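Peer 1: Task: produce atomic coordinates for the following.
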Amino acid sequence: MASYASQKYEGILTCDDDEENILRTPTSFLDRKDWGIARLTIEKLRTVRNNVLKGGAGLAAPQIGILLPIFIYTPNRTTEGLIDVINPSFEPLEKQTVDGYEACFSEPFRCTRLTRWKAIKCRYQDLTGQWQDVILKDFAAKVFQHEMDHFQGKLTVDHPSAKTETFAEEQAFKDYMNKVLQDDSKTYEAS
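Peer 2: Have a look, this model is predicted:
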């Protein structure tokens, strides 16, 4: 997957152009009676990810201007096997954390080093409305936690432990992200 936050993408809100402050607004639980909007939101998330971004580990509804607790993600850096997540929550499974770099389509040309839980127990509804309970570790846990931040109105730069690198040139950012990807493959086990 070679899609990075190396530019401003059409249809993606960024911290620089979010006039309605959607990225900084927490979402609320989505009731089952409103499931039609969940289906439409997931369809739009998948379209933007596949046709505009052409990849990426995850994408949350607030990033496309929809203030709902919905995201899609891939647990293993592939373009297949996207998972639909609605009304998620998680808790850490252990006290172990891992430091790693993250980029966000809503924060172009930035890469932030953060501390995340290494293993988490997640609960969410799928598109059918069924509750799913899963344990995620390593990269999948990092992505899940990153996307959950969007439902709290939080960006990577808002974390107390955040150490952010900002780039002026697209190629410099891409080169840096390629190094991050290589480092991640050493840090996180294949899931």
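Peer 1: going forward, measure contacts and count neighbours with C-alpha atoms only.
Peer 2: OK.
Peer 1: Same question for the longest helix along the chain: list its buried residues.
Peer 2: For the chain, the longest helix by residue count, based on DSSP state H, is helix 170-187. Residues of helix 170-187 classed as buried: 173, 174, 177, 180, 181 (neighbour count, 16 or more other C-alpha atoms under 10 Å).
Peer 1: what residue is smack in the middle of this structure?
Peer 2: residue 147 (3.4 Å; C-alpha atoms, centre = their mean).
Peer 1: Sequence B follows; please return its structure for comparison with A:
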Amino acid sequence: MSELVPIIQLGNPQLREKSALVENIQDEEIQRLIENLITTVAQANGVGIAAPQVAAKKRLFIVASRPNARYPNAPEMEPTAMINPKIIAHSTEVVKGWEGCLSVPGVRGLIPRYQAIEIEYTDRNGKLQQQELTDFVARIFQHEYDHLDGIVFVDRLESTLDMITEQEYQQRVVKNA
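Peer 2: Below is the predicted model of the structure:
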């Protein structure tokens, strides 16, 4: 049975720590963490969540793109647990896009990310997966991947002028999309 877990906020030192590799994917604690993260990201209207955001120092995150109040134009996909993920190749093209974070409520930033990435991760059943991600889903992956190394999206801002409030984002960006 999964449960909602508290999301730690910017300023909590645990958000800045590097995460450890997941050794035993079939461990009951890891499987429960995956379920809790899926429940929590859905409840919080997120499109991704990393284990460090719930104070679990594990190299594990969920990519769960779907349209919701925070991301009305997000593509639909099944929530996917990505364990010990790696970026093995990326495009030369970098695109700026708006990002928010469940650990940094009320703020959005225009963040540069690779437009396409080739990734590798182990799924929750222990199978090694490889795939190419592009556009918004590639952005989610890179955002969550940063969390595993203690990096928060605001660290990637090129200028504080690229930062706006959630309310301004909803009025200016979402309304005009």
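Peer 1: Need the counterpart of the residue nearest to the centre of structure 1 in structure 2.
Peer 2: Superposed on structure 2 with TM-score structural alignment, residue 147 of structure 1 falls opposite residue 144.
Peer 1: Quick one: map residue 60 of structure 2 onto structure 1.
Peer 2: Superposed on structure 1 with TM-score structural alignment, residue 60 of structure 2 falls opposite residue 70.
Peer 1: How about that match, nearest residue that isn't a chain neighbour?
Peer 2: Residue nearest to residue 70 of structure 1 in three dimensions, not counting chain neighbours: residue 86, with 4.5 Å by C-alpha to C-alpha, 6 or more residues apart in numbering.
Peer 1: name the element that neighbour belongs to?
Peer 2: strand 83-92 (DSSP states H and E).
Peer 1: For that strand, report the contacting residues that lie outside it.
Peer 2: 29-30, 38, 42, 69-74, 117-127, 148 (C-alpha atoms under 8 Å, 6 or more residues apart in numbering).
Peer 1: Repeat that for stretch 41-50 of structure 2.
Peer 2: 4, 37, 60-66, 68-71, 101-102, 140-141, 144-145, 147-148.
Peer 1: try 7 Å
Peer 2: Contacts of stretch 41-50 of structure 2 with the rest of the structure, by C-alpha atoms under 7 Å, 6 or more residues apart in numbering, involve 37, 60-66, 68-70, 102, 140, 144, 147.
Peer 1: Which positions within that stretch qualify as buried?
Peer 2: By neighbour count on 16+ other C-alpha under 10 Å, the buried set for stretch 41-50 of structure 2 is 41, 42, 44, 45, 46, 47, 48, 49, 50.
Peer 1: what's the spacing between the first one and residue 159 of structure 2?
Peer 2: What it means is residue 41 of structure 2. 28 Å (C-alpha to C-alpha, to the nearest Å).
Peer 1: Might you report the residue contacts of the residue of structure 1 most remote from its centre?
Peer 2: In terms of distance from the mean C-alpha position of structure 1, residue 33 ranks first, at 25.7 Å (C-alpha atoms, centre = their mean). Residues in contact with residue 33 of structure 1 (C-alpha under 7 Å, 6+ apart): none are found.
Peer 1: Can you classify it as helix, strand or coil?
Peer 2: Counting by DSSP: H, G, I helix; E, B strand; the rest coil, the backbone at residue 33 of structure 1 sits in helix.
Peer 1: And residue 40 of structure 1, by the same measure?
Peer 2: Classified using three-state DSSP, residue 40 of structure 1 is helix.
Peer 1: Same question for residue 75 of structure 2.
Peer 2: Judged by three-state DSSP, the three-state class of residue 75 of structure 2 is coil.
Peer 1: my read: it touches residue 66, true?
Peer 2: Yes: at 5.3 Å, residue 75 of structure 2 counts as touching residue 66 under the criterion of C-alpha atoms under 7 Å.
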